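J.: With the input below, show me the fold.
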Amino acid sequence: MKPAPFAYHRPTSVAEAVARLGEYGGGARVLAGGQSLVPMLNMRLWRPDALVDINDIDDLDDILPAGDRTVLGALVRYSTVERSPLVAERLPLLARIVRHIGDRQVRNRGTVGGALVQGDPTGELPLACLVLGAVVVAAGPAGTRRIPLAEFYEGPYATVLDPGELVVAVEFPAHPQHFAFREFCRKHNDFAVISAVATGNRDEDGTWHGVRLALGGVADSPVLAPSALEGSRLTDDDVTVAAEAALTVVDPPTDVRASAEYRRHLVPVYVRRVLTELREAQGGIHEVA
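T.: Next up is the predicted model:
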């Protein structure tokens, strides 16, 4: 099947792209990498009046240090994140987690901004951005606004963006010292059944601070799990309590990959795994994979 007819625009500036989006009153879609959009068009699940292709806009594919913060343009490709020395140094969780997205062809085209706007509840990028406390920068007719990732989704595949707004960048604060990531898929690089990531900083005496735990595939969007791990040593008892507490924020779906019951069963299993592995991290910024 081929897409329904649509108008096509290829602006060269953010202002022009915003203006084009405004012309269609919510009837236009932004084309970045197209890894989700194009299949939906071909199946005629989406029938927009127009596509606004942003690939000719300068500066949207930059990766920039800004003090302790790191800024990724919306057009930064997964493959760039995977290979960038700057990302590896400043955002190692991102460099690690993109390896689980699709295959090489998908990673060569898919973009950071596109992944966040798509809002797949099982997506690795939204999960990583949530646990790292990222902020989405969006440009619209009223100017630019910054939206914390924790406030960016209002449901599955649904963001708080206005129809005339365009994601232009994602800002990340300083990366925690340690992280651990795990996901379960039915086959390599398939959509995740469930994913879990934990981050934190550890003092020399083994005390942990700023521990954050996030889960994907178990609700309408990635969720932060509650924990009482500040100042703890991540003992087995601490980990068990956190694993059970995580069940209070999940509402897993049933789909072709797994039942809600099975996903709920996996939640404490994967929370225990990432927290136990986080506890075993050694040295400076460190991943457990």
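J.: From now on I want contacts and neighbour counts done on CA atoms only, so please keep to that.
T.: Noted.
J.: ok, so what distance separates the nearest residue to residue 236 once chain neighbours are set aside from residue 265?
T.: On the basis of CA to CA, 6 or more residues apart in numbering, the spatially nearest residue to residue 236 that is not a chain neighbour turns out to be residue 276, at 7.8 Å. When distance is defined by CA to CA, to the nearest Å, residue 276 is 18 Å away from residue 265.
J.: Have a look at these two and say which one is more surrounded.
T.: When neighbours are counted by other CA atoms under 10 Å, residue 276 comes out ahead of the other of residue 276 and residue 265, with 19 against 12.
J.: Where does that one sit, in terms of helix or strand?
T.: Secondary structure assignment for residue 276, by DSSP states H and E: helix 260-279.
J.: Quick one: residues in contact with stretch 78-92.
T.: Outside of stretch 78-92, the residues that reach it under the criterion CA atoms under 8 Å, 6 or more residues apart in numbering are 63, 70, 94-96, 98-99, 104, 107-112, 174-175, 285, 287.
J.: how long is stretch 152-164 from one end to the other?
T.: Start-to-end, stretch 152-164 (CA to CA) is 16 Å.
J.: Quick check: buried residues in it?
T.: Taking 16 or more other CA atoms under 10 Å as the neighbour-count basis, stretch 152-164 is seen to contain the buried residues 152, 153, 158, 159, 161, 163, 164.
J.: Turn those into TSV, including distance to residue 21 and secondary structure.
T.: Putting the buried residues of stretch 152-164 into TSV (distance: CA to CA, whole Å; DSSP: H, G, I helix; E, B strand; the rest coil) gives the following:
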residue	distance to residue 21	secondary structure
152	20	coil
153	20	strand
158	17	strand
159	16	strand
161	12	coil
163	7	coil
164	5	coil
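J.: run this one through as well so I can compare:
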Amino acid sequence: MKAPYFQYHRPSSIGEAVTFLDEYGGGARVIAGGQSLVPMMNMRLWRPLALVDINGIDELARIREDGDRTILGALVRYSEIERLPVIAERLPVLAHIVRYIGDRQVRNRGTIGGSLVQGDPTGEMPLACLVLGATVRVVGPDGVREIPLPELYESSYAATLDVEELLTEVVFPRAPQHFAFTEVTRRHNDFAVVSVLATGDRDADGRWRDVRIGLGGVNDTPVLASGSGAALEGSDLSDDAIRAAAELAVEAIDPPTDIRASAEYRRHLVPIHVRRVLTQLRETPLRDAPLRGDTA
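T.: Okay, the predicted model is just below:
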């Protein structure tokens, strides 16, 4: 099938894009990479009155450094996140986790902004942005507002942006020193059944602080296992501490049953893989540079 008739607009500025979105009053869709939008239109599951193509807005493709903060425009491609030295240095979690997304063709077109607006609960990028404490900036007719990642979604595939708003930037604070990541899939580069990302900083005496554990595929949105992270504050990630944190992680989830796995299977997997990821985190070597991390 092919998409039904629609109007096409290619604005050259953020203000012009917002004007088009406002004019259609919810009937327009933003297109950037088109990895999810175009297939949905071709199957006629989405029938927008117009497409607003933001690929001509150069400021949306910029990467900026602001002290410890790193700011990525909504149009930054997965392939850039994968290969640019500034990302490897300042946001090594993203540089690592992006390799789990799709294939080369998908990563050449997909964008960080598109992934966050799409809000796939199994998506690697929403999970990474949540664990890293990112905030998104959106622009609408009433101006600019900032939304922390935990407040970005109402449910699966449902971002809290108004229909006239455009996501323009993703703002990351200082990256943690260490991280570990894993995901369970039915086959290579398939949607995740369960994914686990853990980050943290380690003091010279081996004590861990600011441990954050994120889980994907186990709720309507990616979730933080806040109780698990709090239980590990000041610990040396001993086997007993890891085991207890892994069991606590189950309290943060409400897994679905779908064609990939049952809720019971996901609930079974979570403590196993949280334990494995935390063990990997514990084994990462100490680093002097505060903006570097280690892969699992």
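J.: Superposed, what's their TM-score?
T.: Their TM-score after superposition, calculated using TM-score structural alignment, normalised by the length of structure 1, is reported as 0.99; 289 aligned residues with a CA RMSD of 0.7 Å.
J.: circling back to that earlier point, would you mind listing which of the contacts of stretch 78-92 of structure 1 are buried?
T.: Buried members of the contacts of stretch 78-92 of structure 1, counted by 16+ other CA under 10 Å: 63, 70, 94-96, 98-99, 107, 109-112, 175, 285, 287.
J.: Sitting in strands, which of the residues you listed do you find?
T.: Using DSSP state E, the subset of these located in strands is 63, 70, 287.
J.: is it true that the second one touches residue 169?
T.: No. Here residue 70 of structure 1 lies out of contact with residue 169, judged by CA atoms under 8 Å, at a distance of 10.3 Å.
J.: Show the contacting residues for the residue nearest the centre of structure 1.
T.: The centroid of structure 1 falls nearest to residue 126 when counting by CA atoms, centre = their mean (1.6 Å). For residue 126 of structure 1, the residues meeting the contact criterion (CA under 8 Å, 6+ apart) are 115, 116, 119, 120, 149, 222.
J.: and of the buried residues of stretch 152-164 of structure 1, the nearest to residue 8 of structure 1?
T.: Residue 8 of structure 1 lies nearest to residue 164 out of the buried residues of stretch 152-164 of structure 1, by CA to CA, at 16.1 Å.
J.: Look up how far residue 140 of structure 2 lies from the alignment partner in structure 2 of that closest one.
T.: Taking TM-score structural alignment as the alignment basis, one finds that residue 164 of structure 1 is matched in structure 2 by residue 164. Remark: distance between residue 164 of structure 2 and residue 140 of structure 2 (CA to CA) = 6 Å.
J.: Return every residue with contacts to both of the two.
T.: In the contact map built from CA under 8 Å, 6+ apart, the residues linked to both residue 164 of structure 2 and residue 140 are residue 18.
J.: Just among the contacts of residue 126 of structure 1, which is most surrounded?
T.: Using other CA under 10 Å as the contact criterion, the top neighbour count among the contacts of residue 126 of structure 1 goes to residue 222, which has 31 neighbours.
J.: which residues does the closest residue to residue 11 of structure 1 other than its chain neighbours contact?
T.: Take residue 11 of structure 1 and drop its neighbours on the chain: the residue closest to it by CA to CA, 6+ apart is residue 17, 5.5 Å away. For residue 17 of structure 1, the set of contacting residues under the criterion of CA under 8 Å, 6+ apart consists of 10, 11, 52, 54, 166.
J.: Among the residues you listed, which are located in strands?
T.: Applying DSSP E to those, the entries found in strands are 52, 166.
J.: What's the separation between the residue nearest to residue 118 of structure 1 when sequence neighbours are not counted and residue 272 of structure 1?
T.: Computed as CA to CA, 6+ apart, the closest residue to residue 118 of structure 1 that is not its neighbour in sequence is residue 157, at 5.6 Å. Distance of residue 157 of structure 1 to residue 272 of structure 1, given as CA to CA: 28 Å.
J.: can you check residue 128 of structure 1 too?
T.: Going from residue 128 of structure 1 to residue 272 of structure 1 by CA to CA gives 18 Å.
J.: Look at those two and report which has more neighbours.
T.: residue 128 (26 against 21).
J.: corresponding residue for residue 128 of structure 2 in structure 1?
T.: Using TM-score structural alignment, the partner of residue 128 of structure 2 in structure 1 is residue 128.
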